[in-house]
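A.B. asks: Sequence first, predicted model second:
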Amino acid sequence: MSEKKVRLNSEWLCDCGGCHVAIVDLHEKMLRVMESIEIQKCPVLTDEKGYPEADIGIVTGAIRTEHDRKAAIEMREKCETIIAFGTCAVYGGFHGAGLAHSREEILNHVYRKSPTTKTDLIPGNSISSLEKMVIPIDEVIDVDLYLPGCPPHARFIFEALSSLVNGTEPRVVQETVCAGCNREMEKSEVTAVRDSHEGIARDDVCFLSQGYICLGSVTLDRCLSPCPSHGIPCTGCAGPTMQILTEPTRDIRTEVSERMSKLTAISYDTIREKMEKSAKTYYAYAMATKMIGQKPTFLVRKWIAESEE
């Protein structure tokens, strides 16, 4: 690594905090990183309230509040290179499910209709106001490097930081989660879509072949495929592949429905309707990005209304 220490800031916007914790998952490699990086601002490590000048800025979380917007702008102004770190920063993350509802519906549900709420008061000036929309950070600031994942795997974190410190191009691959899964696709006579709690899937056969909806074939590999390797269908936490993002009339449900219908006796329409009824689940991580939200095939409000009838 470089002898000159690189100054690093990180900021935590609207997310769970898991991305900051993931940096610690570098384990012994963290020592190698710290030889070349000086952490100036990090919400979980330092008490720095301002935004010092820095070479690298890591921004986690989506833009959900006025505070998030201001913090992202401050980071852009003070950091030479900005990394959109984690799926929330890159695509908006699971907060994007809020786009299926109005801001007023969300506030009323949380503060007035929740069984645990004991007041009718909706916070005013005491907290930062919600933005009208949940959006990825690149709709507010320019981003230099995208590192999706929920959270990003330690391998990709180390590779990204090492590349930036050494002034080299990060290695970028477009493989799907399926590329790291050892299950085999096979034609079956399964006739119904199964929920994950229904039965125990065979560990050597593709989930789609067994009637379980798995998003591995439409999800970018930024995780090294731990879920399907341990008996859990992929939920798409690293975000969609470029094929899904760039094809205007193809999206998550159409791709999965087509593949699954070819592997089973379940019709394309049955699978698609199942995914539409649970759109906030299957689109959880990428609903907020315009590359998904503005597709002519993406009609989440319509799907939810129909499923509630």
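C.D. replies: In hand now; what should we look at?
A.B. asks: can we go C-alpha only for contacts and neighbour counts from here?
C.D. replies: Noted.
A.B. asks: All the strands of this structure, residue numbers only.
C.D. replies: Assigned by DSSP state E, the chain shows strands spanning 6-12, 37-41, 54-60, 63-65, 79-85, 130-135, 145-147.
A.B. asks: what's the closest non-adjacent residue to the residue nearest the centre of the chain?
C.D. replies: Using Cα atoms, centre = their mean, the residue of the chain that lies closest to the mean C-alpha position is residue 87, 2.8 Å off. Leaving aside its chain neighbours, residue 87 sits nearest to residue 148 (4.4 Å; criterion: Cα to Cα, 6 or more residues apart in numbering).
A.B. asks: got another, please set it beside the one above:
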Amino acid sequence: KYYGQTGERDELEIPEADVGIISGGIRNEKEKHVANEMRKKCGTLIALGSCACYGGIPALANMFPIEALYQKVYRDSKTTDSADTPTDNLPPLLDRVYAIDEVVDVDVRIPGCPTNPDLIVTALTGLLEGKPFELPERSVCDECPLKREKKASGGEIKRMLESVEFKQGVPWDHTRCFMEQGYLCLGPVTLAGCGSKEGNGNGVTVPRCIKGYMPCRGCFGPIRKGANPMVDMMGAISSIGLDAKQVEDRRALLNRYVGAHNRLRPLPARPKKGS
């Protein structure tokens, strides 16, 4: 094991601190060791970002056994020279990607990909003032200023190869809800908190993806602990007349940022026809 900026140390040395911040999930033994040492040395431990809170994009790998990942990355990839899996001076992989709170106790969670800087300031200021930091259990849709006509859109789910309908430079409530336009927006099942009051919103809070005229991707994770975004989203899709079966690779897309906590795991192999 090698530690330090240039691998000049053979032991992990973490000084005691009032506050420690970990970004990124836990995929290998070294990262697990670092998280445990951080927990021992820090009075308050913060999980920063979607990877730390929910596993993030890397946790999509939880859908596959480790050997299948090795095969895909090091042997079958057309852009990689076929070779044996490297092992020299590399920490062993864990069985899956873990969120920080699956390995150690976490005091503060600040999700987001990327995290809203205002939330970091609020959380750290709250620690100094002795105030707890908690995000309210409301959805992106609860904060979204787009106009909802509450009419079923029907038809096929649109891909983002074609732009949503919007008028730039006018108040946000002049643009129709992206879900009602037929796009897959994860706002109904995603925790609010990414938004800001910048742009042409006349002081209203605008979620970050919406501000870029894009549907919500779900990076802030589920609205409440124990919620299942995939199941809830299937209901939201059906409620406006869209067919959830049109969503390709539903497991991955609807759990894109939240694959830790056993939300994503390998499925048992299907029996072959005729067997």
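C.D. replies: Cool, got the structure. Keep in mind that this is a model prediction, so the values were computed, not measured.
A.B. asks: hang on, the earlier thing: contacting residues around the residue nearest to residue 87 of the first structure?
C.D. replies: Contacts for residue 148 of the first structure were tallied using Cα atoms under 8 Å, 6 or more residues apart in numbering; they are 84-90, 222, 238-239.
A.B. asks: Going through those residues, which ones are buried?
C.D. replies: The neighbour count (16 or more other Cα atoms under 10 Å) marks 84-90, 222, 238-239 as buried among those.
A.B. asks: Show me what the residue nearest to the centre of the first structure lines up with in the second structure.
C.D. replies: Counting by TM-score structural alignment, residue 87 of the first structure lines up with residue 50 in the second structure.
A.B. asks: Quick check, that match in contact with residue 217.
C.D. replies: No. Assessed by Cα atoms under 8 Å, residue 50 of the second structure is found out of contact with residue 217, at 11.9 Å.
A.B. asks: want to try JSON lines for the contacts of residue 148 of the first structure, with distance to residue 300 of the first structure as columns?
C.D. replies: Converted to JSON lines, the contacts of residue 148 of the first structure look like this (distance: Cα to Cα, whole Å):
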{"residue": "84", "distance to residue 300 of the first structure": "26"}
{"residue": "85", "distance to residue 300 of the first structure": "26"}
{"residue": "86", "distance to residue 300 of the first structure": "24"}
{"residue": "87", "distance to residue 300 of the first structure": "20"}
{"residue": "88", "distance to residue 300 of the first structure": "19"}
{"residue": "89", "distance to residue 300 of the first structure": "21"}
{"residue": "90", "distance to residue 300 of the first structure": "20"}
{"residue": "222", "distance to residue 300 of the first structure": "26"}
{"residue": "238", "distance to residue 300 of the first structure": "20"}
{"residue": "239", "distance to residue 300 of the first structure": "17"}
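A.B. asks: Tell me the one among those nearest to residue 273 of the first structure.
C.D. replies: Residue 273 of the first structure has its nearest neighbour among those in residue 239, at 21.2 Å by Cα to Cα.
A.B. asks: What's the match for the closest one in the second structure?
C.D. replies: Using TM-score structural alignment, residue 239 of the first structure sits opposite residue 221 in the second structure.
A.B. asks: Look up how far residue 187 of the second structure lies from its match.
C.D. replies: Separation of residue 221 of the second structure from residue 187 of the second structure (Cα to Cα, to the nearest Å): 10 Å.
A.B. asks: sorry, back to before: mind listing which of the contacts of residue 148 of the first structure are in helices?
C.D. replies: 87-90 (DSSP state H).
A.B. asks: with those in mind, which one is nearest to residue 211 of the first structure?
C.D. replies: Set against residue 211 of the first structure, the nearest of these by Cα to Cα is residue 87 (27.2 Å).
A.B. asks: Give me the nearest residue to the alignment partner in the second structure of residue 58 of the first structure, chain neighbours excluded.
C.D. replies: Counting by TM-score structural alignment, residue 58 of the first structure lines up with residue 21 in the second structure. Distances taken as Cα to Cα, 6+ apart place residue 46 nearest to residue 21 of the second structure, at 4.7 Å, with adjacent residues excluded.
A.B. asks: I'd assumed residue 240 was in contact with the residue nearest to the centre of the first structure.
C.D. replies: No. Residue 87 of the first structure is beyond contact range of residue 240, at 10.1 Å (criterion: Cα under 8 Å).
A.B. asks: Cool, thanks, signing off.
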